[in-house]
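Colleague: Attaching a predicted model along with its sequence, questions to come.
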Amino acid sequence: MRTIVFVAPFLLETTMRFARAAAALPGVRLCGVMQEAPGGTDRQVFADLVRVDDGLSAPELIEAVELLRRRHGPPARIIGVLEPLQVQLAEARAHFGVRGTEVETAEVFRDKAKMKDRLRAAGLPVARHRLVGTAQDAVAFEAEVGFPMVLKPPAGMGAKATFRVGSREELLRAVAGLRASPSNPVLAEEFLHGQEGSCDTLTLAGVPRLTSISYYRPSCLTALENPWIQWCTVLPRRDQGPGYDDIRELGARAVRALGLDAGFTHMEWFRRPDGSLAIGEIAQRPPGAHLTRMIGLAFDMDPYRMWARAVIDDAFDGPWDRAYSVGCAYLRGIGRGRITSVTGVKQAHDAVGRAVVETKLPTPGAPKSDSYEGDGYAIVRDPRTELVEHALETIIAKLRVRYA
């Protein structure tokens, strides 16, 4: 029996899908380290649990794993899916001599400035960037790239805590508001124009074994800046050939350059108006915004088990054919406060309900989410990409979320 330690400060439903997949593998005794114990049937997924006060603390994580080691023997793997946890997981693996992503690799993925330096050194196209600790640093970078530009934390996640600035006044105000200093710099980046999407890979032995390409309508940053927009993600059925092969190659080269051995990666790509590609950033984690679930629907397989097999068994059960196009509409609306109503549900269902495979409607009375993923979602699937795009357009045109 192999002792597998699964670390998750808080067990959200998406996280539990990965935990259940790990626990279901033959010969696995799944032990958890978390801040809050799961309730109901989720508790049965774990053979043992250790609670910590701070789920992102490496010393507390190591102490918890040591307790599990005394109870069940040396762990075979120490795993987790949360992006801000990957460096601490690597430190725990190094402490106990457990196989998996090493500290240096995890740090390069986590520190976006180091990550971009590594990618650029490998000859890969990335946004020009600079760590900004003073107003003078910011003005110097402005002279290099102009406006607009983007400011974000060096260890940010996705589009969260990301700001677009379009003038000297906005730039200096943002640098001050983010409390940038030489010891606590922010990352300034060239703003990339063009189509945006993701290239998500499942890597084993340093080689991407499954690659999934998607595109956004509109971009994540646009959705973040305009909290009323009901935006969409589309996984086209055919993501190989012209317009996709160069993205696939770029993703594989990025994984090699950063040295990942096994696991999921989520890479944001931009295609500029001249057709050239650039990498926004790449994260060492499963894709969010329901993309992992969508990948499973596109290939008609279990993506959570695929991840577990890679990071626990060093195995890959594919390849699978990409039999479907899949899309997701993120539901939200104009206003602030609490959700008062969701209208147009019947009309949308009557029009495209046959293509809908999973929904979570916004809950009346709930406060408006500050996430760009919105207050609910609808996932659609069909072999025809054009039908998926039409279904998404219909959903966001007919559904209206209101707040008060």
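Modeller: The structure has been received and is ready for your questions. All values reported here derive from a predicted model rather than from experimental measurement.
Colleague: contacts, neighbours, all on C-alpha from now
Modeller: Noted.
Colleague: For Ala397, pull up the helix or strand it's in.
Modeller: When secondary structure is defined using DSSP states H and E, the element that contains Ala397 is helix 385-398.
Colleague: Against which helices or strands is the next helix or strand after that helix packed?
Modeller: Sequence-wise, the next helix or strand beyond helix 385-398 is strand 400-403, with elements assigned using DSSP H and E. Contact analysis of strand 400-403 by 3 or more CA pairs under 8 Å, 6 or more residues apart in numbering; DSSP states H and E lists strand 339-343 as its packing neighbours.
Colleague: Could you point out the helix or strand that follows the strand it packs on?
Modeller: Sequence order places helix 345-352 as the next helix or strand after strand 339-343, per DSSP H and E.
Colleague: A further structure is provided below for comparison with the first:
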Amino acid sequence: MEPLNFIFFSPHFPAYGQEFCHHLNRNGVRVLGIGDTPFDELSGKLQASLTEYYRIADMENDDEVIRAVGYFIHRYGKIDRFESLNEHWLELEARIRTDFNIYGTKLDFIDNLKQKSKMKDYFVRSGVSTVAHLKSSDKTSALQFIDQVGFPIVVKPDLGSGASMTYKISTPREFDSFFSNKPADIPFILEEYIDGIILTCDGLIDRYGHVVFATSHRFEQSIMEVVNTDSHLYYFCLPAIDPEIEEAGRNILKAMDIRERFFHIELFQRRRDNKIIALEVNMRPPGAWMTDAINFTHDMDIYEEWAKMVAHNRTGGPFPGKYFTGYASRKHRLDYRYSHQDIVGTWHAELVKYQEVETVFRRAMGDFAYQFRAGSLDQVREIVAFIHELKV
């Protein structure tokens, strides 16, 4: 039987791409890479995982990508998958799958994954409450929306991921300033501000629409404020997913008819009444070292489970949670009470990873980060407080 032909677009970036390629290769998949980095500069692990690598000069150039795909078809026959597992390439992936009739999300559905306003339609279909919003760049309509929901509000680009160009607007003066200075060519949506924490529903769904693994992360900070204030970040991976969060995630996946993908769904838990409110859905692995957090929390290998799902439509498990895993970053501009040596010396038994963050992710993820696990939420909170304590 011929192996699955899997084109992995940008296998070298982000860095965890090599893990997905390695485990695909381990599961008998023919992994074909397309990237802009010279082959000799790829890690040894990634080089060993790729059957062949096609270097292009410009990752944004569709003609170059199409030529690379055509070359692989000529060499190996039908392409079975084309993936990057990266939000940035969602539309390009869909175009390639559509043009070459490759399994997976096609162009006719991609706007539902890219546009926040269209995501909310699926939240409504799923029966999960969502954030009140307005898709409009018209100032009059925006004022009417504020009359309904009040200040503060959140404004964000309708297209895009993360917290880039996302702002909390608390006063009429800030509102006027935003409308006077916003880029004319970028559609924005306005959202009611929710005072709450973010709980995620993360995991794997197979090609038949069955959720084969689910877990959850807890964010007690606003990522928007972390980015806008250039502050440090922390979050926790939880050993057990809240049943209400898991039910909401499953209902959203069913409404969107998602198949054979990672999923990363963000939901608010409103502080005043604990109500669950859907915020955003991403059909990719969670970022910010969260795949590693899953592994440390559940004593599993999520890269291997994803690869087995793609290659054989099966996974192992179950993988019960055993630990709380924390992430805490630092900013070089801040003056911390405890040194790196203090952190390693005090928490060496709990630390599982620490290193510089890739430059492009530093605004949100921090300049240097620590990952650690413990048996209780109180203990990982204590470690976060130790890492983040500033000099007086």
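Modeller: Thanks, I have the structure now. Quick caveat: nothing in here was measured; it's all calculated off a predicted structure.
Colleague: thinking again about what came up before, what sits up against the helix holding Ala397 of the first structure?
Modeller: 230-232, 234-237, 324-329, 331, 343-345, 347-348, 351-352, 355, 380-382 (CA atoms under 8 Å, 6 or more residues apart in numbering).
Colleague: What residues sit buried inside that helix?
Modeller: Judged by neighbour count using 16 or more other CA atoms under 10 Å, the buried positions of helix 385-398 of the first structure are 385, 387-389, 391-392, 394-396.
Colleague: okay if I get those residues as TSV plus distance to Ala58 of the first structure?
Modeller: TSV is the format used below for the buried residues of helix 385-398 of the first structure (distance: CA to CA, whole Å):
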residue	distance to Ala58 of the first structure
Thr385	44
Leu387	47
Val388	43
Glu389	44
Ala391	45
Leu392	42
Thr394	47
Ile395	44
Ile396	43
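Colleague: And the helices in the first structure?
Modeller: Across the first structure, reading from the start of the chain, the helices by DSSP state H fall at 13-23, 58-72, 86-96, 103-110, 112-121, 135-145, 168-177, 220-225, 245-258, 291-299, 303-313, 345-352, 385-398.
Colleague: Return the mean post-superposition distance for the third one against the second structure.
Modeller: Once the two models are superposed, helix 86-96 of the first structure sits on average 2.1 Å from its counterpart in the second structure (mean CA distance after the TM-score superposition for the first structure).
Colleague: which other helices and strands contact that helix?
Modeller: Secondary structure elements in contact with helix 86-96 of the first structure, counted by 3+ CA pairs under 8 Å, 6+ apart, are helix 58-72, strand 77-79, helix 103-110.
Colleague: Dump those into a markdown table; add distance to Gly32 of the first structure and mean neighbour count as well.
Modeller: Listed next are these as a markdown table, based on distance: least, CA to CA, whole Å; neighbours: other CA atoms under 10 Å:
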| stretch | distance to Gly32 of the first structure | mean neighbour count |
| --- | --- | --- |
| helix 58-72 | 9 | 17 |
| strand 77-79 | 10 | 24 |
| helix 103-110 | 21 | 20 |
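Colleague: would you list the ones you listed in CSV and tack on distance to Phe96 of the first structure?
Modeller: Written out in CSV, the entries for those read as follows (distance: least, CA to CA, whole Å):
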stretch, distance to Phe96 of the first structure
helix 58-72, 8
strand 77-79, 9
helix 103-110, 13
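Colleague: Go through those and name the closest to His193 of the first structure.
Modeller: When these are compared for distance to His193 of the first structure using CA to CA, the nearest one is helix 103-110, at 23.4 Å.
Colleague: burial count for Ala349 of the second structure?
Modeller: The burial count assigned to Ala349 of the second structure is 11, neighbours taken as other CA atoms under 10 Å.
Colleague: Leaving out chain neighbours, which residue sits closest to the residue positioned nearest the centre of the second structure?
Modeller: Central residue check for the second structure by CA atoms, centre = their mean: the C-alpha nearest the mean position is that of Pro286, 3.3 Å away. The shortest distance from Pro286 of the second structure to any non-neighbouring residue, by CA to CA, 6 or more residues apart in numbering, is to His264 (5.6 Å).
Colleague: Quick one: map Tyr71 of the second structure onto the first structure.
Modeller: Alignment note: Tyr71 of the second structure maps to Leu67 in the first structure; criterion TM-score structural alignment.
Colleague: oh, I was asking about Ile223 of the second structure
Modeller: Ile223 of the second structure maps onto Cys220 of the first structure when the alignment is built from TM-score structural alignment.
Colleague: Look up the closest residue to that match, ignoring the ones flanking it.
Modeller: Ala159 (6.5 Å).
Colleague: what's the matching residue for that neighbour over in the second structure?
Modeller: In the superposition onto the second structure, Ala159 of the first structure corresponds to Ala163 when matched by TM-score structural alignment.
Colleague: and that match, what does it touch?
Modeller: Contact analysis of Ala163 of the second structure by CA under 8 Å, 6+ apart lists 156, 223-224, 227, 364.
Colleague: Under the alignment, what does Glu266 of the second structure map to in the first structure?
Modeller: By TM-score structural alignment, Glu266 of the second structure lines up with Glu268.
Colleague: wait, that match sits on Gly280?
Modeller: Yes - with contact defined as CA atoms under 8 Å, Glu268 of the first structure and Gly280 form a contacting pair (5.1 Å).
Colleague: which residues touch the match of Glu266 of the second structure?
Modeller: So Glu268 of the first structure contacts 196-199, 279-282 (CA under 8 Å, 6+ apart).
Colleague: just checking, which of those belong to strands?
Modeller: For these, the ones inside strands are 196-199, 279-282, with DSSP state E as the criterion.
Colleague: possible to save the residues you listed as TSV with distance to Asp314 of the first structure?
Modeller: As requested, these are arranged in TSV below (distance: CA to CA, whole Å):
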residue	distance to Asp314 of the first structure
Glu196	32
Gly197	28
Ser198	25
Cys199	22
Ile279	28
Gly280	29
Glu281	26
Ile282	22
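Colleague: Quick one: those as TSV, columns for distance to Leu56 of the first structure and neighbour count too.
Modeller: As requested, those are exported to TSV (distance: CA to CA, whole Å; neighbours: other CA atoms under 10 Å):
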residue	distance to Leu56 of the first structure	neighbour count
Glu196	31	23
Gly197	29	23
Ser198	27	27
Cys199	27	24
Ile279	28	25
Gly280	26	23
Glu281	22	21
Ile282	21	26
